[in-house]
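**Student:** Structure, please.
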Amino acid sequence: MAESPALTPWTRCYIGLGSNLENPVTQVVTALLELERLDGCRNLVHSSLYRSDPVGPAGQPDYINAVASLETTLRPLELLDAMQALEQQHQRVRIQHWGPRTLDLDLLLYGDQQITHERLTVPHPYLHERSFVLYPLAEIAPQVHIPEQKSLAECLKACDKGSLERI
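**Tutor:** Here you go, the predicted structure:
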């Protein structure tokens, strides 16, 4: 009798979403629905939407941000590829570092893994200092562990909330 292949375990991951072009609220809400429908993903939960000042070049419109949590059987680079395909469906153009965009999807955490790859760093290298990520993350996962960082609560205390507001 042949053995059945081992089932791929589900891994909890967290994704940051942001948009500041072409109706940002619609871009983020649509992306949340699309993430929920990705093959190999289930149990999506998301934060409220937040408005934040842009990071990067001056003169950009404000951003709309959220954080989503989901379980996936996709390996990290497979999930990154799926996320980048969604960005392309939203006509994401990478012209300027930290410049305006229709949709930005960042893999913030992938289980408790630490990943250093030319295409992907997890935990996201700026996660612990960005209010537009920390506050939505705390809304949906206040006890989450951020590898190589202090607790989420300590990261929040050390991060200036600035003009971030829930909408």
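
**Student:** okay, CA-based contacts and neighbour counts for the rest of this
**Tutor:** Noted.

**Student:** Identify each buried residue in stretch 59-79, please.
**Tutor:** The neighbour-count check on stretch 59-79 (16 or more other CA atoms under 10 Å) flags 62-74, 76, 79 as buried.

**Student:** Can you classify residue 94 by secondary structure?
**Tutor:** What DSSP: H, G, I helix; E, B strand; the rest coil gives for residue 94 is coil.

**Student:** Please name the nearest non-neighbouring residue to it.
**Tutor:** Nearest residue to residue 94, sequence neighbours excluded (CA to CA, 6 or more residues apart in numbering): residue 101, at 7.9 Å.

**Student:** does the one you found really touch residue 93, like I thought?
**Tutor:** Yes - between residue 101 and residue 93 there is a contact under CA atoms under 8 Å: 6.9 Å.

**Student:** Please provide the structure for the following sequence as well, for comparison with the first:
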Amino acid sequence: MQQTQDMSQARTVVLALGSNLGERLDNLQGALDGLFEAPGMELTGVSPVYETVPVGGPPQPNFLNAVVLARTMLEGAAVLERARGIEEALHRLRDVRWGPRPIDVDIITLGQEYSAAPELTLPHPRAHERAFVLRPWADVDPDAELLGHGRVGDLLDAVADQEVLRRDDLPLRLPG
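**Tutor:** So this is what the prediction gives:
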């Protein structure tokens, strides 16, 4: 029987999922399931899936993207370790910067935490420039704010030229 952790002091963590290799929806689902297999994180929201063109990097296939919200007592390093473990399990290679990948799990924010550490910069340094993060995040949390940048809904205006296509035909199942 799994013990229930006291989450009264938990922080909200926002994670962005992306996949453009292999069975993209299955990869997103695998990442979503993997995030909540172990204790320490409580799912509070999952956005719809969006299809987007790649930003930066070499020519590559379109991405499927989603945003996940959770409450956690875990430190940033532990959330990052979980994210990297999921990427490794789904065969993510880091040989080409911004290259194609079966899965990408990015920590966008973790509570009110700021970090300039090279291994984990919080909030994510480019989230405010990316419609593929902002649009699904606004869907799952319309009142969300990105630390240091303002309301997510307002930030969408600056990236209105980035095409994001909502794919209601590709739903994610809630884990469990």
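
**Student:** Do you know the score for how well these two fit?
**Tutor:** After superposition, the two chains reach a TM-score of 0.91 (TM-score structural alignment, normalised by the length of structure 1), with 162 aligned residues with a CA RMSD of 1.6 Å.

**Student:** quick one, which of residue 101 and residue 93 of structure 1 is more surrounded?
**Tutor:** residue 101 (23 against 13; other CA atoms under 10 Å).

**Student:** quick one: which of the buried residues of stretch 59-79 of structure 1 is nearest residue 110 of structure 1?
**Tutor:** residue 76 (7.1 Å; CA to CA).

**Student:** Residue 28 of structure 2: how many residues sit nearby?
**Tutor:** Using other CA under 10 Å, residue 28 of structure 2 has 26 other residues around it.

**Student:** Now do the strands in structure 2.
**Tutor:** Remark: strands assigned in structure 2 by DSSP state E are 11-19, 41-46, 50-52, 63-72, 104-110, 115-117, 120-122, 145-146, 150-151, 164-166.

**Student:** For residue 87 of structure 2, find the nearest of the ones you listed.
**Tutor:** Nearest of the strands of structure 2 (CA to CA): strand 104-110, 6.5 Å.

**Student:** Quick one: average offset of the closest one versus structure 1, please.
**Tutor:** With mean CA distance after the TM-score superposition for structure 1, strand 104-110 of structure 2 departs from structure 1 by a mean of 0.4 Å once superposed.

**Student:** In terms of secondary structure, what does that strand contact?
**Tutor:** strand 11-19, helix 76-89, strand 120-122 (3 or more CA pairs under 8 Å, 6 or more residues apart in numbering; DSSP states H and E).

**Student:** Among the ones you listed, which comes closest to residue 107 of structure 2?
**Tutor:** Among those, strand 11-19 comes nearest to residue 107 of structure 2, with 4.6 Å by CA to CA.

**Student:** thinking again about what came up before, now that we have the helices and strands packed on strand 104-110 of structure 2, can you turn them into JSON lines and tack on distance to residue 27 of structure 2?
**Tutor:** Listed next are these as JSON lines, based on distance: least, CA to CA, whole Å:
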{"stretch": "strand 11-19", "distance to residue 27 of structure 2": "7"}
{"stretch": "helix 76-89", "distance to residue 27 of structure 2": "10"}
{"stretch": "strand 120-122", "distance to residue 27 of structure 2": "23"}
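
**Student:** just these: most buried one?
**Tutor:** Counting by mean count of other CA atoms under 10 Å, strand 11-19 has the highest mean neighbour count of those, with a mean of 23.

**Student:** Who are the contact partners of residue 28 of structure 1?
**Tutor:** With contact set as CA atoms under 8 Å, 6 or more residues apart in numbering, residue 28 of structure 1 has these partners: 17, 18, 19, 64, 65, 66, 103.
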